[in-house]
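> Have a look; sequence and predicted model below, questions after that.
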Amino acid sequence: MTQKRATPTIKRRRVGAQLRRWRGPMKSGDAAKLMGWDTTRFSRIERGLYRISGDEVRDLCAKLGVDDKPAVDEVAKVAEEPPGAGWWAPYTDRVSPNYLDFIELEAEAETIRIQHPVVIPGPLQSPGYVREMITRAPTAVSAEQAEMLVSIRMARQEVLTRTEKPVKVHALVPESAFHAKFSSGPAIMRDQLRRLIDASDMPNVRLQIVPLTAHPTFGANGAMTILSFRHPWTMVASVDNPMGGTHTEDPAQVSFLEREFDGIASIALPADKSRDLLTEYLEGPHK
């Protein structure tokens, strides 16, 4: 079933949110008057319901006294971007709005911190593992939908290897995931282990394994992803769920999840020991 997008794009909402932060304590009606707009129009721009042009962003910021030209230019540039201007455009009406939002955020992120308590985190999954996770999921999808979701997940991994500013990833991987048994055979996990070892060699990837001996409270609250962006965009935290995740820019919530992530990272194996353990699993003594 296709899902028509009933909410504005994540980029438009983030433009509006940044303008709201720059408005500060000024009343929205007073800010609207600076531009000769009515309050309703201004409110809808801040909520991402109405588009604002790059020139209007610059004009408004000048009248608000925002003295940060690089930041203003960045927001003005994003305000001008047409919706769905990315490789994911063909999937706009074929995946949930929350998932589409996450794909766009992930593509724009400078750093990604990701933790999953059960499976290999998405950015580090091998093609066979991706297909296994999607086609064997309890939620039934058609073969065509499954292949579409596999293609999307693999395309998302381009952020790791892109020529211009590849994203920096800090991934916390559960050792328990290496013990999964697949009806398709052990080759899937061997390929996945090779994928993790290759990723650990990348200069923009920090991979830590959460050992089997870790107390179960670490990671018990579920999977999370924390994304940071170039100035002036705020960080976003995403909590995983089957509908594409729940995303927040609320500073208190993001800070809470950062502390949660750091706590799990503190008991995970260091990167070098994690790589050694991956090699041991690949060579077989843990089978």
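Nice, thanks for sending it over.
> from here on, contacts and neighbour counts on C-alpha atoms
Noted.
> Not including adjacent chain positions, what is the nearest residue to residue 194?
residue 282 (7.4 Å; CA to CA, 6 or more residues apart in numbering).
> Can you say which helix or strand has the one you found in it?
helix 271-283 (DSSP states H and E).
> Can you point out the buried residues in that helix?
Judged by neighbour count using 16 or more other CA atoms under 10 Å, the buried positions of helix 271-283 are 274-275, 277-279, 281-282.
> okay but residue 100 is in contact with residue 93, surely?
No - taking contacts as CA atoms under 8 Å, residue 100 lies outside contact range of residue 93: 9.3 Å.
> Tell me which of those two has more neighbours.
Counted by other CA atoms under 10 Å, residue 100 and residue 93 do not tie: residue 100 has more neighbours, with 22 against 14.
> From residue 237, how far off is that one?
Counting by CA to CA, to the nearest Å, the separation of residue 100 from residue 237 is 15 Å.
> Same question for residue 138.
From residue 138 to residue 237 the distance is 26 Å (CA to CA).
> When those two are compared, which one has more neighbours?
Comparing residue 138 with residue 237 by other CA under 10 Å, the one with more neighbours is residue 237, at 27 against 8.
> count of residues packed around the nearest residue to that one once chain neighbours are set aside?
Excluding its sequence neighbours, the residue lying closest to residue 237 (CA to CA, 6+ apart) is residue 226, at 4.4 Å. A count of nearby residues for residue 226, using other CA under 10 Å, gives 24.
> now the one 3 residues further on
A total of 17 residues lie near residue 229 under the criterion other CA under 10 Å.
> Look up how far residue 259 lies from it.
The value you get for residue 229 to residue 259, if CA to CA is used, is 19 Å.
> which residues of the stretch 151-287 of the chain fall in helices?
Here the stretch 151-287 of the chain has its helices, by DSSP state H, counting those that start in this stretch, at 158-161, 187-200, 251-267, 271-283.
> Okay, one more to line up with it:
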Amino acid sequence: MPARRTITARQERLGRELRKLREQAGLSLREAARVTGIDEGKFSNVEAGRVGVSAERVRLVASGYASADAALVDALAAMTGERARGWWAKYRDLLPPGFLDLAELEHYATYLRSFESVHIPGLLQTEEHVRAIYSSSVSELPEDQLDARVQFRLRRQDVLGRADAFRCEVVIHEAALRVRAADHGVARRQLLHIVEQSERPQVVVRVVPFDVDGFTRIGNPMLMAGGPVPQLDTVLLDSAHGGVFMDTEAQLDRYRRVISDVEAAALGVVESRDFIHQLAKHE
């Protein structure tokens, strides 16, 4: 199988998880190649995400490692599909890879938990709000790029209409709610849209107001995407330089605590909805 031209975050994650299984089995690359019958060079490329691997090969590898975690092995086997199968593939040559990685992460997530301290969460933004954000970006975007980014963000929101047990829990700091991407009218309609979306059974929106005592978590926005098993959860930290994916056991434990702290400081669901309604009345 030829090496990939580009490697997605999901493909890199699969490779890292296969490497973890090998290391837990106490095997070197050479020993793993001998146990599974896979060429050592190819094995290295699979673990780096540069070369694809089939579901059957994943199960063969896990069997060679004597892995007893059947749920994890099943989840890894399910990760062997190619990005081209997702709706985001048509944007591959239009948008930066990080955009596609985020859409893919959300698409496969079993749940989403996020905290936004500066911006309205992308999944809850109105079209006019999205367009205002990109129109005022530091580097002026050509019209086709602007349209592509707006439509891409709106298409990501389809995840909120999933029919399964998916759940999206969002905590927004009051600061983010008060930032105007455009004029008063856009801001008011954006706030009312958040309230409307919060009435979906699978969407939970809560607010951390300015007057909460001792709240010190107003840092980088973060998103936790649930995997099919807890080991495959992912944290995405947003920054000025782009998103950073984090998935080591220590990182996941840390950010589970962080987002739990944020949720503990937030208002209840009904109080939050009333809070946003009041902000909208003053826009």
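Looks like it arrived, so ask away. Source: prediction; values computed, not measured.
> for residue 145 of structure 2, helix, strand, or coil?
helix (DSSP: H, G, I helix; E, B strand; the rest coil).
> Touching, it and residue 94? I think so.
Yes - contact criterion CA under 8 Å: residue 145 of structure 2 and residue 94 qualify, at 7.1 Å.
> who touches the residue sitting nearest the centre point of structure 1 in this structure?
Compute the mean C-alpha point of structure 1, and by CA atoms, centre = their mean the closest residue is residue 106, 3.9 Å away. Residue 106 of structure 1 sits next to 112, 156, 159, 227 when contact means CA atoms under 8 Å, 6 or more residues apart in numbering.
> which element is it on?
helix 97-108.
> And the helices in the stretch 1-150 of structure 1?
For the stretch 1-150 of structure 1, helices defined by DSSP H, counting those that start in this stretch occupy the ranges 10-23, 28-35, 39-46, 54-64, 69-80, 97-108, 127-135, 143-156.
> Could you give me the buried positions within the fourth one?
Residues 54, 57-58, 60-61, 64 are the ones in helix 54-64 of structure 1 that count as buried (16+ other CA under 10 Å).
> Compare it with structure 2 and give me the mean distance after superposition.
Here helix 54-64 of structure 1, set against structure 2 after superposition, deviates by a mean of 2.0 Å using mean CA distance after the TM-score superposition for structure 1.
> OK, contacts around the aligned partner of residue 197 of structure 2 in structure 1?
Aligned counterpart of residue 197 of structure 2 in structure 1: residue 199 (TM-score structural alignment). Applying CA under 8 Å, 6+ apart, one finds that residue 199 of structure 1 lies in contact with 124, 205, 207.
> cool, and residue 266 of structure 1?
With CA under 8 Å, 6+ apart, residue 266 of structure 1 has no contacts at all.
> Distance-wise, check the aligned residue in structure 2 for it relative to residue 214 of structure 2.
Using TM-score structural alignment, the equivalent of residue 266 of structure 1 in structure 2 is residue 264. Residue 264 of structure 2 sits at a distance of 12 Å from residue 214 of structure 2 (criterion: CA to CA).
> Same question for residue 262 of structure 2.
On the measure of CA to CA, residue 262 of structure 2 and residue 214 of structure 2 end up 11 Å apart.
> Likewise for residue 199 of structure 2?
29 Å.
> Residue 121 of structure 2: how many residues sit nearby?
18.
> hmm, I was thinking of residue 89 of structure 1
Residue 89 of structure 1 has 12 neighbours, counted by other CA under 10 Å.
> In structure 2, what range does the helix holding residue 106 of structure 1 match?
With TM-score structural alignment as the criterion, helix 97-108 of structure 1 aligns to 97-108.
> which parts of that stretch are buried?
For stretch 97-108 of structure 2, by 16+ other CA under 10 Å, it's 99-108.
> would you turn those into TSV with distance to residue 244 of structure 2?
As requested, those are arranged in TSV below (distance: CA to CA, whole Å):
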residue	distance to residue 244 of structure 2
99	12
100	14
101	11
102	10
103	14
104	15
105	13
106	15
107	18
108	18
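> how much space is there between the alignment partner in structure 2 of residue 145 of structure 1 and residue 110 of structure 2?
Aligned by TM-score structural alignment, residue 145 of structure 1 pairs with residue 145 of structure 2. Separation of residue 145 of structure 2 from residue 110 of structure 2 (CA to CA) stands at 30 Å.
> can you give me the end-to-end distance of stretch 81-88 of structure 2?
14 Å.
> With stretch 161-176 of structure 1 instead?
Using CA to CA, the two ends of stretch 161-176 of structure 1 sit 27 Å apart.
> Wait, residue 257 of structure 1 touches residue 237, no?
Yes - using CA under 8 Å, residue 257 of structure 1 is in contact with residue 237, at 7.2 Å.
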